[in-house]
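> Sequence first, then the predicted structure:
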Amino acid sequence: MFHRTCLMSKTSSNCRYPRDMNSLSPSLLQHIAFTHTFPLRISGSVSGSASQDREMNPVPAGRMELRKDTVHWAVCIPAACTAQDLKRTLDVLLNDYRGLTVTVEEDSCQTAEDMDQVPRYPLFWMMVLAYLLVISLCTVMDIYITQPEEKNYAMPLWRAVSLRSGWRRLTAPTLNMPEHVSCLPGMRVFTLCLVVAGHRGEAMTSGPFIHGAEVEQELQVLMEKLMSVNREYGLEINRRKTKAYQDVVGATMMNGHPVVDTFFVISGFLLCSHLLRALKAGRSLSIPRIYLARYLRLTPAYAVVIAMHAFALYGLSSGPLWKDKVGRERDNCQNNWWTNLLYINNYIHTDRPCIDPSWYLACDTQLFMLTPLVALLLVKSRRVAAWVLGSLLAVSVAIPALITYIQGLDPTIIPDPETLGHSMEDPTYLATYLPAYCRAGPYIVGMVLAYWLYSMKGNKPTLPKRKFLIFSREDITVLQMLEDLNKCFHYTGCNNKHILYLGWPLMLFVQFAVTACGYFFYQYSGSITPLMSATYAGLHRPLFSVGIAFIMMVCTTGNGGFVNKILSYPPLVPLSRLSYCIFLVHPMVQMLHFGGLRAPADIAYVSLVWLSIGDLVLSTACALILYLTIEQPLEELGRILLPKNNSKSEH
């Protein structure tokens, strides 16, 4: 199978092709053999002599090896030529390669005229322009109309949607409120940076890239067989010894997806903290209002980004991969937008996602809807709270473990070359990564931390008189030990600070071990037992999340030291407020780049860091526009229009 995606350009009315293989340059042959994700299967010789047969094994010997019999190649040909013309010509040119076939699909070809005929959706752009004019008018009114000095002055609607007001709210310092945890802005920002870098790495590996051999576990045979072929054309092979699956750092980065669980921990902590404080203050919870506030908080900006993917993104660029990457995204968003707006896209049409990372919003929303019901149980008594939280945490560990064991899945997402960059084809991704019931563990860990801080608040600063490991029946409770830990961390008179000092390296070691296990799984994926897979699948996310909760706990109790100073650095606060919009727009920024590639990408750490920085800068600029024009104005309108006794939802 020799599949070529053709990018046509109108340069001549005649269709001409090279008559023989000698007109193809040596650099083009190197391009075919070495720079693409799927190297070409050669059955025959480059010179055409049957006596010089150099056949590669088309079937991978191991799971971590690439196929050797397929190459995707983009070429530019005159616009007058059709896909069938290209196929017939390539069949003639490659006739000497025994068993080699060519497939050229008409749908994969495009011309300049095709891009000119892309629907521009004038009504969509007219609505965008009208909305921006309204925002601009409100901003002018906010600048030139003086605000009264009255204390109970009600903000008019036009001032709520002003860009000037939005900027003030974005750059305002964080108030020292009871629910404020100073380390959260930094945790959000740094986690988001890692998420963007991870998505950039996935984007790089989902298309053509240089040094495709880097992702293989064993490529020695292939390299040796191609050495003599390339010597005939005077080409050199860059033989690197480091391969992604054999490199500890590379394997750890590839298994770094638990980092997104930080968002689940923060979300569960914030919502549970707010609900517990409201119940303690005697306020009644209006659950429908909580749900409505949450929906109005997230959906407007989300809907705008979905509309951009569905109606605007495809007309912004072009390239050999444009139809396959961006065209598919456009079709998915036009057909499945309703699953996103109902926050059920992690269960429905998971193989055709609109905005791939949006599964997180669906999971977080589904867990959000259960939290008020759990909070009502937590305030009944400590015994009830211990049973509820303990049971939920146990179930959140058991469900992914059982699914992994019964279905024979991998312990984690193992991005072998066949599914690298195409997660929706991985059964482990679909069965244990997307569903909310498999991602509940970190969220519940955040709720446990919130309840602990809530239940310990107001205790007298007396030192615990008993040891931390107590064996009397009435004292063996999780909450009692947490109370002892709280007294030990919070009050300077405690003489058990060694627990704090041991906690930092222990938690950091656990988090590193959870992600570094990817190296073991990638090396020995064929020898992992079902029990090992199930154990890791059930425990790795909660264990990683306990480390995140530990950082939040020590920072909240005043023991964060320089870590808390870094995470609470004031310039991170505005970026933290932009984090939701950055999360929404960064897939579009990345898609514009890798969807329009006309040359293979270089898979290297330097390239990954460099491109990730560019993604963050451009995404922040786009997020600022989205925040000032959509998220903040409509969120402020919701606060004005919703009843005053509404329980504010937090994300």
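Alright, I've got the coordinates. Numbering: from 1, shown residues only.
> CA only for contacts and neighbour counts going forward, please
Fine.
> Give me the secondary structure label for His72.
For His72, the assignment made with DSSP: H, G, I helix; E, B strand; the rest coil gives strand.
> Correct me if wrong: it contacts His36.
Yes. Look at His72 against His36 with CA atoms under 8 Å: they come within range, at 7.4 Å.
> ok, those two, which is more surrounded?
His36 (24 against 19; other CA atoms under 10 Å).
> In contact with the nearest residue to that one once chain neighbours are set aside, which residues?
Leaving aside its sequence neighbours, His36 sits nearest to Pro208 (CA to CA, 6 or more residues apart in numbering; 4.8 Å). Residues counted as contacts of Pro208 (CA atoms under 8 Å, 6 or more residues apart in numbering) are Thr35, His36, Thr37, Ala599, Pro600, Ala601.
> out of the residues you listed, who's nearest Ala197?
Ala601 (15.3 Å; CA to CA).
> wait, doesn't the closest one sit right on Phe209?
Yes. Judged on CA under 8 Å, Ala601 makes contact with Phe209 at a distance of 4.3 Å.
> Flag every buried residue along stretch 274-284.
His274, Leu275, Leu276, Arg277 (16 or more other CA atoms under 10 Å).
> What residues of the host helix or strand of His199 count as buried?
His199 is part of helix 184-205 when elements are defined by DSSP states H and E. Under the neighbour-count criterion of 16+ other CA under 10 Å, helix 184-205 has 184-189, 191-205 buried.
> contacting residues around the helix or strand just after it?
Using DSSP H and E, the next helix or strand after helix 184-205 towards the C-terminus is strand 209-210. Identification of contacts with strand 209-210 by CA under 8 Å, 6+ apart yields Phe34, Thr35, His36, Thr37, Pro600, Ala601, Asp602, Ile603.
> just the helices in the stretch 401-550 of the chain please.
427-428, 440-456, 478-490, 498-523, 530-556 (DSSP state H, counting those that start in this stretch).
> And the ones you listed: which comes nearest Met588?
helix 427-428 (25.4 Å).
> so can I have JSON lines of the contacts of Pro208 showing distance to Ser423?
Shown next, in JSON lines, are the contacts of Pro208 (distance: CA to CA, whole Å):
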{"residue": "Thr35", "distance to Ser423": "22"}
{"residue": "His36", "distance to Ser423": "19"}
{"residue": "Thr37", "distance to Ser423": "16"}
{"residue": "Ala599", "distance to Ser423": "23"}
{"residue": "Pro600", "distance to Ser423": "20"}
{"residue": "Ala601", "distance to Ser423": "19"}
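> Pasting the second one now:
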Amino acid sequence: MAMMERLVVTVIVAVQLLHGVAVIATPKTVDLIKSVKLNGLKDEEILEALSLNKTENSDNYTLAELIDHLGNHTAANQQPAQQDRVWIINSTETLHTNTFYENFAEEIDRESGNLLELIPAYLPGTGPVSAECRRDSNIFKRELNKLSLWALKMFDATAKIPSGLLNGNVNQFGDFDECVGVQGSEGIQGQYCLAYLKLDMDDSRPDLKHLHRLLHSHYAFNSNLTDPGHRVPRFSTVNWAVCTPASCSPQDVEVSLRHAIAKHTAQTGLKISVRVDSEMCQRRRKDSYPMEMIVASCFFMGVIALAVVASVYDHYELSASELLLSFSLKRNFNKLISLERGEGDIASLHGVRALNALMLIVAHKSMAMFFNPYINRTEMAEYLGKPWTVIGRAASLYTDPFIMLSGLLTTYSFVGRLNRTGALDIKREYLSRILRLVPTLGALIIFCTFVMPFMGSGPQWNLVVTHHADICKKTWWRNFLFVHNYFGFENMCLTHTHHLGIDTQLFAASPLIVFLLWKRPKIGTVVLTVLAVLSTMLRYKVTYDRQLNNYVFFGTSIKQLFDTANHSYILPTHRLTVYIIGVLTGYLLRTFPKDYKLNPIFVNVGWLVSTLMFVAAFVGPAPMGSINYIYNPIHGAVYNAFSPIGWCILFSWIAFLSHTGNSNGILSRIFAWRGFLICTRLSYAIYLTQFPVFFYNVGMKRGAEYYGFIGTLLNVKELTWILISSVILTLLFETPFQNIKNHLLRKPKMPVATEPTGNEKSKSE
């Protein structure tokens, strides 16, 4: 083997000598290096063979000298620092120019020319841009032609035309971290901009219609550049990343990008509109944090410290005030996992709440995932264009039972108090609700507004995280007054909390409604029935007149979704029907004794009617999910008017039968499972935390992934974080303030000899 290697060395030397004249004439010996295979030889053997052929008076280059000339400092006698100097760039430093350009200008010019001819570079200095942007763009162009590393990184980080366009792989995020990490010559820094492109066809080119449909994934959602994109994704808008010098303003990027696109799309049959928002251009974040973030973080650390101190006092049974012990993690965790039912507990309602909470998570996740790029987005749209996708499209249905349950439990509690005392302490009821809702909501607003924006970064981070925080900084007070649902879906702080506004406004009117029903049952029933009918008619009329649709049908527009929310979905007058169903059910549960036996025929008819209404509400709109569905306002009006009734009637019937002892079937037993008690205690926090978790992951997403229904929709890691966040929020805020509420509003015991009965305090809330 050694003889073979020496023979190869001899051949190499011979080739080197034959090319001696060319080597002397020019130091550009790259072709010689490339023509010789050196991988199988050791440096020591090459040097030894060459030294035998070298004389003191020779002016010819040896191979060793040639290697040294090219800067390949890998000889065995050199230090590691010398070896790394050329080929490895320190992570804290970036070369501002290509140091090899002086010696290899011709080769580099040829290679850069070939590269840029194959993949044209986006130059942000083209068109009527600012002088600073044009200057830095020219520097970028000059250094890119030299193949300088920082310029190559900026070029590399910009999105390129990918494969799979006809399968919907049109959203290209480039390389976010590579771009914002660029540090170039003359103070140039990298800036990442996510531009929005709208692709339209020339009306004279019907041959492009099918291709356009595939590019836009069958128009699962129709959107425009002017649609708000922070809550509902602009699905038919293309997201395209460009990396530019930081001196280029978003307007400069938009102008230059429009100029570059026009040059490449002329006479192609495509019309491309461009929009670059200032919030979608990002640079490397500074290390320092604003004071508001520091104060908010200290607040949460203080609450954690308070909980730890309270836990120590509680665990060692040290003397402490009841207010301090309200924050004990030990006490609150035991309450969370307790399977003991409170007096007056309506067992089946916990299962109803758990089922709809799970369905709501799936529906909300279905909406959030449309923000992300997918390499098979067209295939995803075709997959989701099936009738069974009603599971994710009928999101509005899953919030109706919570409104119904609110009316039911409020009435059940109020009627119990009226039966005992004949009056309601309205101030006490309102204060109780504020103490139950506001602390947890306030903690979430503080976290999402001042802390969460600094917990990550990504191409869409400013859109789905920072933008929401900016809205909350301006409009947080509306949430605390529970009137935020009247100011438009797109301008709402923590949009998903609109339900709290609706529920609180209905609760504010409930004392009058319940008192009328309790005092004059017949008149109250008639009045409530008329109100429910009017609310149903109102939903039908508004949906039909404004061409709305509460069902997310295939091809719906973003404008239609926002209009539906603003003109119907977030208004208490439109959600009054299901609240009244809950009020009437709660009154019946207090009126009928638990051992009241109904006629079996009546029970069977009730099961049949409620089940048919439930199935019709859920399955009926399924054809609207078809990929070929054409919008009909009558379909939308019927669905919006009657589906909430059909969906909630079954749950109301189950609660009534189970509580009065008329049903012990498998469905009633499932809904009454004790494990659902934990879900009930976490339901408020789960409702609050799911969208922040979804949007955090959307904001952090760096690139396209493959869509798979189970893996994408039921993301175990995401669901785990929702659960963890909910437990933390419950233990640190909701349960402690529930304890404080119970302590502050506890009525003093009467000085009597006997123990008070269990009916003196309702725990149904």
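Yep, it's here. All values derive from a computational prediction rather than experimental measurement.
> Do you know the score for how well these two fit?
TM-score of the superposed chains, computed with TM-score structural alignment, normalised by the length of structure 1, equals 0.77; 565 aligned residues with a CA RMSD of 3.8 Å.
> Now do the same for the residue nearest to His36 of structure 1: its match in structure 2.
Taking TM-score structural alignment, Pro208 of structure 1 has Pro373 as its aligned residue in structure 2.
> and that match, how far is that from Thr265 of structure 2?
As judged by CA to CA, to the nearest Å, Pro373 of structure 2 and Thr265 of structure 2 stand 23 Å apart.
> same question, Val415 of structure 2
70 Å.
> what about the strands in structure 1?
Using DSSP state E, the strands assigned to structure 1 run over residues 2-6, 71-75, 102-103, 209-210, 601-602.
> looking at those strands, which is buried most?
strand 2-6 (a mean of 21; mean count of other CA atoms under 10 Å).
> Show me what that strand is packed against.
Counting contacts by 3 or more CA pairs under 8 Å, 6 or more residues apart in numbering; DSSP states H and E, strand 2-6 of structure 1 packs against strand 71-75, strand 102-103.
> Please pull up the equivalent of Cys679 of structure 2 in structure 1.
Under the alignment (TM-score structural alignment), Cys679 of structure 2 pairs with Leu575 in structure 1.
> So that match sits against Met187, correct?
No. The criterion here is CA under 8 Å, and Leu575 of structure 1 misses it with Met187 at 11.0 Å.
> Any idea which of the strands of structure 1 gets closest to Ser23 of structure 1?
Ser23 of structure 1 lies closest to strand 71-75 among those, at 14.7 Å (CA to CA).
> Does that closest one pack against any helices or strands, and if so which?
strand 2-6.
> Other residues contacting the strand it packs on?
40, 70-77, 83, 100-105, 108-110, 320-321.
> go on, stretch 623-636 of structure 1?
132, 135, 160-163, 166-167, 296-298, 300-301, 578, 581-582, 585.
> Next: stretch 343-351 of structure 1.
Outside stretch 343-351 of structure 1, the residues that reach it (CA under 8 Å, 6+ apart) are 336, 339, 353, 358-359, 361-363, 365-366, 424-425, 430, 434-436.
> make it 6 Å
Thr339, Trp359, Ala362, Met424, Leu434, Pro435 (CA atoms under 6 Å, 6 or more residues apart in numbering).
> Just send the residues you listed back as TSV, with neighbour count and distance to Pro571 of structure 1 too.
Shown next, in TSV, are these (neighbours: other CA atoms under 10 Å; distance: CA to CA, whole Å):
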residue	neighbour count	distance to Pro571 of structure 1
Thr339	19	36
Trp359	23	29
Ala362	23	30
Met424	16	37
Leu434	21	33
Pro435	21	35
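> Which of those sits closest to Lys10 of structure 1?
Nearest member of the contacts of stretch 343-351 of structure 1 to Lys10 of structure 1, counting by CA to CA, is Met424, at 36.2 Å.
> Arg188 of structure 1 matches what in structure 2?
Arg188 of structure 1 maps onto Arg353 in structure 2, with residues paired by TM-score structural alignment.
> Give me the buried positions along stretch 388-404 of structure 1.
388-390, 392-393, 395-404.
> again with stretch 83-99 of structure 2
Here stretch 83-99 of structure 2 shows Gln83, His96, Thr97, Asn98 as buried, counting by 16+ other CA under 10 Å.
> May I see the residues you listed organised as JSON lines, with distance to Ser764 of structure 2 added?
What follows is the buried residues of stretch 83-99 of structure 2, written out as JSON lines (distance: CA to CA, whole Å):
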{"residue": "Gln83", "distance to Ser764 of structure 2": "75"}
{"residue": "His96", "distance to Ser764 of structure 2": "70"}
{"residue": "Thr97", "distance to Ser764 of structure 2": "72"}
{"residue": "Asn98", "distance to Ser764 of structure 2": "74"}
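> Out of those residues, which sit inside helices?
Secondary structure defined by DSSP state H assigns Gln83 of those to helices.
> Return the distance of Val693 of structure 2 relative to Ile722 of structure 2.
6 Å.
> what number of residues lie near the nearest residue to Ser610 of structure 2 once chain neighbours are set aside?
Spatial nearest neighbour of Ser610 of structure 2, excluding adjacent residues (CA to CA, 6+ apart): Leu650 at 4.9 Å. When counting by other CA under 10 Å, one arrives at 21 neighbours for Leu650 of structure 2.
> could you measure the corresponding residue of structure 1 for Leu650 of structure 2 against Val265 of structure 1, distance?
By TM-score structural alignment, Leu650 of structure 2 lines up with Gly547 in structure 1. As judged by CA to CA, Gly547 of structure 1 and Val265 of structure 1 stand 10 Å apart.
> Check Ser165 of structure 1 too.
31 Å.
> Compare neighbour counts for these two and give me the winner.
Shown here are Ser165 of structure 1 and Val265; by other CA under 10 Å, Val265 has more neighbours (27 against 18).
> Enumerate every residue touching the counterpart of that one in structure 2.
Residue correspondence to structure 2 (TM-score structural alignment): Val265 of structure 1 is matched to Met404. Neighbouring residues of Met404 of structure 2 by CA under 6 Å, 6+ apart: Val578, Tyr579, Gly582.
> make it 7 Å
Residues near Met404 of structure 2 by CA atoms under 7 Å, 6 or more residues apart in numbering: Val578, Tyr579, Ile581, Gly582.
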